[in-house]
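A.B. asks: got a predicted model here, sequence first, then my questions.
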Amino acid sequence: MKNLRSALLILAVVVMFPMNALANELARGYSDNELIQILTTDGYTAVSQIEDGMIRIKIDGRSYILFNKPDGDLQLYYAITGVDISYVDVNEWNKTKRLSKAYLDNDNDPVLEADLLANGGISHKHVTEFFDIFLLSVSSFRDFILENDAS
């Protein structure tokens, strides 16, 4: 009986390992279509390609841009318009927050960006977690910007 349990346990591990390995398989990068598929599989429905290397994800009326760089790196971008924020406030954000960077663009609109480097390989899970964490950062960023809006 003990041998049968051991054999069943080993069989279960062997059967489950390939499924886990496939879900976490590392790639040097993904095509735009693969990224769209990863995001839609993760539940995001309004995902579209703007142009080569540029994907828009819309959630609750907000647009996020995913840049798919030629070297496989990914960059997420979010901007807020119609606010008056100083570079001092943006610097404060950058000093106190991790995993993203903020700046004022050419129109003085606050922008939040984050990068996922692909040089060590990335998986579907890396992509979805990168996007999920960025959404959390954007939520905090919006609150911060609106609290410091001088308009």
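C.D. replies: Arrived safely. Numbering: from 1, shown residues only.
A.B. asks: could you use CA atoms for every contact and neighbour count after this?
C.D. replies: Noted.
A.B. asks: which residue ranges form the strands in the chain?
C.D. replies: Taking DSSP state E as the criterion, the chain contains strands spanning 46-51, 54-59, 62-68, 74-79, 101-104, 110-116.
A.B. asks: adding another structure so you can compare the two:
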Amino acid sequence: MTAFRTAFAALAFIAGSALSLPAAAQMVRGQNPQSVLAAMKAGGYSGATLSTDKGGDPMINAETNDTKFAVFFYNCKDNKDCATVQFYTAYKAEKPIALERINEWNNSRRFGRASLDKDNDPVIRMDVDLDDGGMPQALFIDNLEFWESVVVGFEKHIAS
């Protein structure tokens, strides 16, 4: 009986320790949009809001450096249990942006895929895979910070 109590106490300690993990160690998962929102807020996006897109999938609206962007959830099953997210922002071009300029961005950078939308306005997007267990909150925040640098770089690129 003593061995049983010792094993039970050890299991209870492990379970209790797992429940008290610091926020930085929590996982961000596409299946849990609230975990994505919480990570964004922990990363300084206090104004981020969770809603749904036209198709009913989760979506987060946020802003970085005065640029509004969306976080779209993809590979969802019945508008939940999503596997991936995409950071996305679009611009209204003051002057036409040549397709060659967009291609130059795509050919010279690994992150941040650019294109022209149906109105020939530039858009930039970056995918993040959160399937198979997600990623630690600190790594997700690092991806957000990288997204910020992509947005700044793209804005400079299309302005020149």
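C.D. replies: Nice, I can see it. No experiment lies behind these values; they were computed from the predicted model shown.
A.B. asks: before we move on, back to that, could the strands of the first structure be laid out in JSON lines, adding distance to residue 92 of the first structure and mean neighbour count?
C.D. replies: As requested, the strands of the first structure are exported to JSON lines (distance: least, C-alpha to C-alpha, whole Å; neighbours: other C-alpha atoms under 10 Å):
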{"stretch": "strand 46-51", "distance to residue 92 of the first structure": "32", "mean neighbour count": "14"}
{"stretch": "strand 54-59", "distance to residue 92 of the first structure": "27", "mean neighbour count": "18"}
{"stretch": "strand 62-68", "distance to residue 92 of the first structure": "23", "mean neighbour count": "19"}
{"stretch": "strand 74-79", "distance to residue 92 of the first structure": "17", "mean neighbour count": "20"}
{"stretch": "strand 101-104", "distance to residue 92 of the first structure": "10", "mean neighbour count": "19"}
{"stretch": "strand 110-116", "distance to residue 92 of the first structure": "13", "mean neighbour count": "20"}
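A.B. asks: quick check: the gap between the aligned residue in the second structure for residue 101 of the first structure and residue 90 of the second structure.
C.D. replies: Taking TM-score structural alignment, residue 101 of the first structure has residue 113 as its aligned residue in the second structure. Counting by C-alpha to C-alpha, to the nearest Å, the separation of residue 113 of the second structure from residue 90 of the second structure is 12 Å.
A.B. asks: which residues do the two both contact?
C.D. replies: residue 124 (C-alpha atoms under 8 Å, 6 or more residues apart in numbering).
A.B. asks: contacts only, for the match of residue 101 of the first structure.
C.D. replies: Neighbouring residues of residue 113 of the second structure by C-alpha under 8 Å, 6+ apart: 106, 124, 125, 126.
A.B. asks: now check residue 112 of the first structure against the second structure: what is it aligned to?
C.D. replies: Using TM-score structural alignment, residue 112 of the first structure pairs with residue 124 in the second structure.
A.B. asks: OK, contacts around its match?
C.D. replies: The contact partners of residue 124 of the second structure, taken as C-alpha under 8 Å, 6+ apart, are 88, 89, 90, 112, 113, 114, 115, 151, 154.
A.B. asks: still contacting in the first structure, which of the contacts of residue 113 of the second structure?
C.D. replies: Conservation of the contacts of residue 113 of the second structure in the first structure, assessed by both residues aligned by TM-score structural alignment, their matches' C-alpha atoms under 8 Å: retained contacts are 106, 124, 125, 126.
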